[in-house]
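1. predicted model and sequence follow; I will ask about them next.
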Amino acid sequence: MRKKTRQIHVGNVAIGGDAPIAVQSMTTTYTRDVASTVAQIHRLEEVGCELVRVAVPEMEDAVVLSEIKRQIHIPLIADIHYNPLLALEAIKQGIDKVRINPGNLLQGRKSLEQIVLAAKERDVAMRIGVNSGSIDAIDKVAQMQRVQVRLRDDGTLERSDPAEARRKERDHLAERMVTKALEYISWCEELDYHNLDVSLKSSTVLTAVEAYRRFSERSDYPLHLGITEAGTLVAGSVKSALGMGLLLADGIGDTLRVSLSAEPEEEIPVAYEILRSLELRNRGVTFVSCPSCGRVEIDVVGVANEVEKRLTKVQTPIQVAVMGCVVNGPGESRDADVGLAGGKGKGVIFRKGEPVRTVPEDQFLDAVLKEVASLLPEHEARLVYPEGGIKEIAGTHRTRDEGRNIPILQK
C-alpha cells in the first residue's frame, strides 16, 4: 500500500496524495544557453519526462528562466544553492518550483524565509533537499573500517565488527538528515507555507533508504526519491533501482529521478522501468528479451537493443518480446502484444498471442516494428515505423558449426 501523503502541485503536475509517481530529470546544459537548454528539455519531453530541473548558479541563468518556460511543455524547477537572490529572481521569472538546501544558503534561516514569502505570494512549490554530504559534522573523508583484534584480560581475542560500525554510522547520519529536514519544514510552517516536498539523498544506497523511511514515519509531506551521484549508466541504474525499489515497495515516494553520469534522456527509461516493474506506472513499453546463450542462433542482443532503442518515445502501454530460441521463445512471444520467436534464418511474429507470419532473418527488425506500430496511435506509429519502412537489416546469425558470428547488417 502506498503511503497517502499530502498533495501539492508543481505547475499542472500533482505530487503526492493519489497522484501517479512523477518522473523527473535535470538538464546538463548551461541554463543561460536558452536554445541548447530548450532543445534538451524537448528531448526529455519526448521520452516521457514530466518535471525538469535546471541549474541556476549565477544571475545570468536566472534571468532567462521565463524565456525557457515559454518554450517547453512541462513544469520548470530552478535548482538554487548559496545565493537567495537567485531563488527570488527565479520565482519572479515564473518558475513552477524552486529546489533549495537551506543548510547551504547564505544567511541561513533569514534567506529561507525570504524565499518562502516570495514562493507563497506567487503559489510556487518548493523542494527542501537534504543531502548526506551537506550535513556539516559528517562532511569528512570516510575511513575504511578494518577488523580490529585485541587480547582480553581473560586471554580470549575480541574482534571488531566493521559491518556493525558502518550500520551505526548510517543510522546516525540518516537521523541527522531527517532532523534537519524537519527543522527546515518547521521554519516554513511558521510562515504558513506548506507547498513543499522533501528529498533526503545520499550516494550510499542504505543511508538514503534509512533516511527516507525514518522521515516517512514522522511526516506526511511528499517525498522526492533519488540516489545522488549514483554513477554511470550501469552502476547508477543498479543503485537507483535497488534504493528506490526498496522504498517504493514500502509505499514510500511521490516523485523520483534516476541520477546518472549520462545524457539525461537516458535517465527516463530507467525510471519508468523501475515503476513498471513494481506495477506503479503503466506507461510505455514493457520489454522482454532473452539472454544470449548457446541455444540462440540469431543476434538476439543486436535485435533486442535496436527494437528497444526505437521504442523509447512510445508512451502507450504495450508489451514487446524478442526471443532467440525454441525453448522460451514461443511462450514469451505469445504472452506479449507483439513478439518475435527467432531461429536460424527465420522467425515467427506473434500478435496478441497468435502467430501472424514467418519472416526471414533479414526482416526481423522491420517486421517487429511494423507490427508494434499497428497497435499504436498514429502519432506514435509514425515515430516507430516511418513511411517506407525500416531499411536497416538487424543483426547477425550464429552458427554452431563454425563457432562464430556472420554479420548480415547492411543498408
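-> On my side now, so go ahead.
2. please make it C-alpha for all contacts and neighbour counts, starting now.
-> OK.
3. where do the helices of this structure begin and end?
-> 34-46, 59-62, 65-70, 84-92, 108-122, 162-190, 205-218, 233-249, 267-277, 300-310, 329-335, 364-373, 378-384 (DSSP state H).
4. can I get these in TSV with distance to L76?
-> Listed next are the helices of the chain as TSV, based on distance: least, Cα to Cα, whole Å:
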stretch	distance to L76
helix 34-46	10
helix 59-62	12
helix 65-70	7
helix 84-92	10
helix 108-122	14
helix 162-190	22
helix 205-218	25
helix 233-249	23
helix 267-277	16
helix 300-310	27
helix 329-335	39
helix 364-373	32
helix 378-384	25
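5. looking at those helices, which is closest to L225?
-> Nearest of the helices of the chain to L225, taken as Cα to Cα: helix 233-249 at 6.7 Å.
6. take the helices of the chain and lay them out in JSON lines including mean neighbour count and distance to H9.
-> Listed next are these as JSON lines, based on neighbours: other Cα atoms under 10 Å; distance: least, Cα to Cα, whole Å:
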{"stretch": "helix 34-46", "mean neighbour count": "18", "distance to H9": "19"}
{"stretch": "helix 59-62", "mean neighbour count": "19", "distance to H9": "22"}
{"stretch": "helix 65-70", "mean neighbour count": "18", "distance to H9": "17"}
{"stretch": "helix 84-92", "mean neighbour count": "22", "distance to H9": "15"}
{"stretch": "helix 108-122", "mean neighbour count": "17", "distance to H9": "13"}
{"stretch": "helix 162-190", "mean neighbour count": "17", "distance to H9": "17"}
{"stretch": "helix 205-218", "mean neighbour count": "20", "distance to H9": "19"}
{"stretch": "helix 233-249", "mean neighbour count": "20", "distance to H9": "21"}
{"stretch": "helix 267-277", "mean neighbour count": "21", "distance to H9": "21"}
{"stretch": "helix 300-310", "mean neighbour count": "18", "distance to H9": "32"}
{"stretch": "helix 329-335", "mean neighbour count": "21", "distance to H9": "38"}
{"stretch": "helix 364-373", "mean neighbour count": "22", "distance to H9": "34"}
{"stretch": "helix 378-384", "mean neighbour count": "16", "distance to H9": "28"}
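7. here comes the other one, which I'd like you to weigh against the first:
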Amino acid sequence: MSLNAVRPWRNIYRRKSRQIHVGSVPVGGDAPISVQTMTNTDTSDVAATVAQIRAAADAGADIVRVSAPDQAATKALHRIVAESPVPIVADIHFHYKRAIEAAEAGAACLRINPGNIGDAARVKEVIRAARDHGCSIRIGVNAGSLERHLPEKYGEPCPEAMVESGLEHIRILQDNDFHEFKISVKASDVFLAAAAYQGLADATDAPIHLGITEAGGLTSGTIKSAIGMGNLLWMGIGDTIRVSLSADPVEEVKVGFEILKALGLRHRGVNIISCPSCARQGFDVICTVEKLEKRLEHIKTPMSLSIIGCVVNGPGEALMTDLGFTGGGAGSGMVYMAGKQSHKLSNDQMIEHIAELVEQRAEELERQAAAETAAEAEAAAAGQAAE
C-alpha cells in the first residue's frame, strides 16, 4: 500500500487539464509533469547547441527549448532537431516568420509571446504553419511584455492583465480550430506569478507551463522557483515546468526534478536524505554527501538513501529509505537495508561500499519493473486472445 493511501495529507490533487503533445511527450491530462530547460548557446552553432541539449537530456530533461531569433537559427534547427534526443521547442519573439521557418524545420512546439509576435493576422499564419507541420504551440505571456493596451487598462502589469492576455490568445487559436496548445503566465515576482497562474487555472482547461521567469542565479533562483512553483504544484497547478536560472541548463533540470521529488510528484535518481551535521556526527557528513551525490549521478532509478551522522535520528530515517548509513563513532557506522540493520562499516570504506549497494539496488528495482511490465503485457495479450 502506498504512503498516500494511508496518509491522505500527502496527497496532491492535480488540476484536470486537456492533454496535448510536444513531439512524443504528452503534456497535461494524467501525464507525468514534464521538466524542461532552454539552451543558452548561439543556436547557429549546431555542435554546441546539440551538446547542451544532450547534456540536459542526460540529466532528465523531457523537452528542450531553443531560441530562434534569426534565419541563421531557424536554418540550424533542421540539424538540431535531427540530432536531438528530445523534442525541441522553438522560442519565437518579434518575428512571426521565424515561427513559420521553425515549424518547417521540424520543431515540435512553437513558443510565441502574444505581446510581441504581432497582430492577429500574423498569429493566424503561425497557427497555419503549426497545423501543417504537426507542431503544438505555447502561449507565453510575460508580465514584462504585455500588449500595450493591457497596462494602459490596468495601470500596471497585474494578474488580471496577464490572464486577460492569455485568454485573448487562446480565443484566437480556438477560433482557428487549433487546440494543441499550452499556456504560461510568467513573472519574476513570485506573488504576481502565483496569482496569475491561479486565475489562469480557473479560467481554462489548457495544460499549464509553469515557471518563475528570470528567477536569478543558482542559489537565489532555486529558492525563488521552489517557493513560487512549489506552492502552485502543491495546489495541483502545473503540467510542465521550467526553472529559469542564470546557470548551466543542466542545473535547471536538476532543480526541477528536486522540486517535483520533494512534493512526491515525480521521482528520478537517488533521493539522499542527510542531516546538516553537528558535533555528534561520527563522520564528515557534508563531505560524504557531496561525494555520494557526484558518485551516484548516473543512477536514474528512483530510490532513497539516508546519510545521518549519529544515532539520534539515523535509525528512524533509515526505516523509511531503501538504504541508509548511520554514524556510530569509533570510526564506523551501521548500514541499513530496507529499514533493517545489515552490517557495520568503517567510515573510510563507506562511500564506495554504499555506492555499490545503491547500484545493486537500482539493478534489482529495474529487473522488478521489467518483469512487471512483461507480466502486464502478457496479461493484456492473453485478454485480447480470449476476446
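-> Arrived safely, thanks for sending. What you see is a predicted model, and the numbers here were worked out from it, not measured in a lab.
8. circling back to that earlier point, quick one, which of the helices of structure 1 is nearest to V198 of structure 1?
-> Closest among these, using Cα to Cα: helix 162-190, at 7.5 Å.
9. and the gap between G28 of structure 2 and P114 of structure 2?
-> For G28 of structure 2, the distance to P114 of structure 2 equals 22 Å [Cα to Cα, to the nearest Å].
10. of the two, who's got more company?
-> The residue with more neighbours, out of G28 of structure 2 and P114, is G28; 26 against 23, by other Cα atoms under 10 Å.
11. need the contact list for the residue mapped onto the more buried one from structure 1.
-> The alignment partner of G28 of structure 2 in structure 1, by TM-score structural alignment, is G16. Counting by Cα atoms under 8 Å, 6 or more residues apart in numbering, G16 of structure 1 touches 4-8, 221-223, 254.
12. switch the cut-off to 6 Å
-> For G16 of structure 1, the contact set (Cα atoms under 6 Å, 6 or more residues apart in numbering) comprises 5-7, 222, 254.
13. tell me the counterpart of S216 of structure 1 in structure 2.
-> Residue pairing (TM-score structural alignment): S216 of structure 1 is matched to A201 of structure 2.
14. can you name the residues in contact with stretch 318-337 of structure 1?
-> Outside stretch 318-337 of structure 1, the residues within contact range by Cα under 6 Å, 6+ apart are 285-290, 296, 300, 304, 338-343, 351-353.
15. which bit of structure 2 covers it?
-> So stretch 318-337 of structure 1 sits over residues 303-322 in structure 2, by TM-score structural alignment.
16. do stretch 79-97 of structure 1 as well
-> Counting by TM-score structural alignment, stretch 79-97 of structure 1 lines up with residues 91-109 of structure 2.
17. can you measure across that stretch, start residue to end residue?
-> End-to-end distance for stretch 91-109 of structure 2, by Cα to Cα: 9 Å.
18. for it, the distance to its chain's centre please.
-> Distance, stretch centre to chain centre, for stretch 91-109 of structure 2: 23 Å (Cα atoms, centre = their mean, to the nearest Å).
19. and stretch 173-185 of structure 2, by the same measure?
-> 22 Å.
20. please apply the same query to stretch 197-215 of structure 2.
-> Centroid displacement of stretch 197-215 of structure 2 relative to its chain, using Cα atoms, centre = their mean, is 15 Å.
21. show me what that stretch is in contact with.
-> 17-18, 28, 163, 182-184, 186-188, 221, 225, 238-242, 244-245.
22. could the contacts of G16 of structure 1 go into TSV alongside neighbour count and distance to E113 of structure 1?
-> Below are those laid out as TSV (neighbours: other Cα atoms under 10 Å; distance: Cα to Cα, whole Å):
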residue	neighbour count	distance to E113 of structure 1
T5	21	24
R6	17	22
Q7	19	22
P222	26	21
D254	28	25
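23. tabulate those residues (JSON lines), appending distance to R159 of structure 1.
-> Shown next, in JSON lines, are those (distance: Cα to Cα, whole Å):
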{"residue": "T5", "distance to R159 of structure 1": "45"}
{"residue": "R6", "distance to R159 of structure 1": "48"}
{"residue": "Q7", "distance to R159 of structure 1": "50"}
{"residue": "P222", "distance to R159 of structure 1": "43"}
{"residue": "D254", "distance to R159 of structure 1": "43"}
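24. ok, so of the residues you listed, who is nearest P84 of structure 1?
-> P222 (23.7 Å).
25. ok, that closest one to I95 of structure 1 distance?
-> 20 Å.
26. where in structure 2 does stretch 229-244 of structure 1 fall?
-> Going by TM-score structural alignment: stretch 229-244 of structure 1 matches residues 214-229.
27. how far out from the middle of the chain is the matching stretch?
-> Worked out by Cα atoms, centre = their mean, stretch 214-229 of structure 2 lies 14 Å from the chain centre.
28. for V27 of structure 2, give its distance to L233 of structure 2.
-> Distance from V27 of structure 2 to L233 of structure 2, by Cα to Cα: 15 Å.
29. the closest residue to K344 of structure 1 other than its chain neighbours: what's it in contact with?
-> In this structure, K344 of structure 1 finds its nearest non-sequential neighbour in E297, 5.0 Å apart by Cα to Cα, 6 or more residues apart in numbering. When contacts are counted by Cα under 6 Å, 6+ apart, E297 of structure 1 is found next to 343-344, 397-398.
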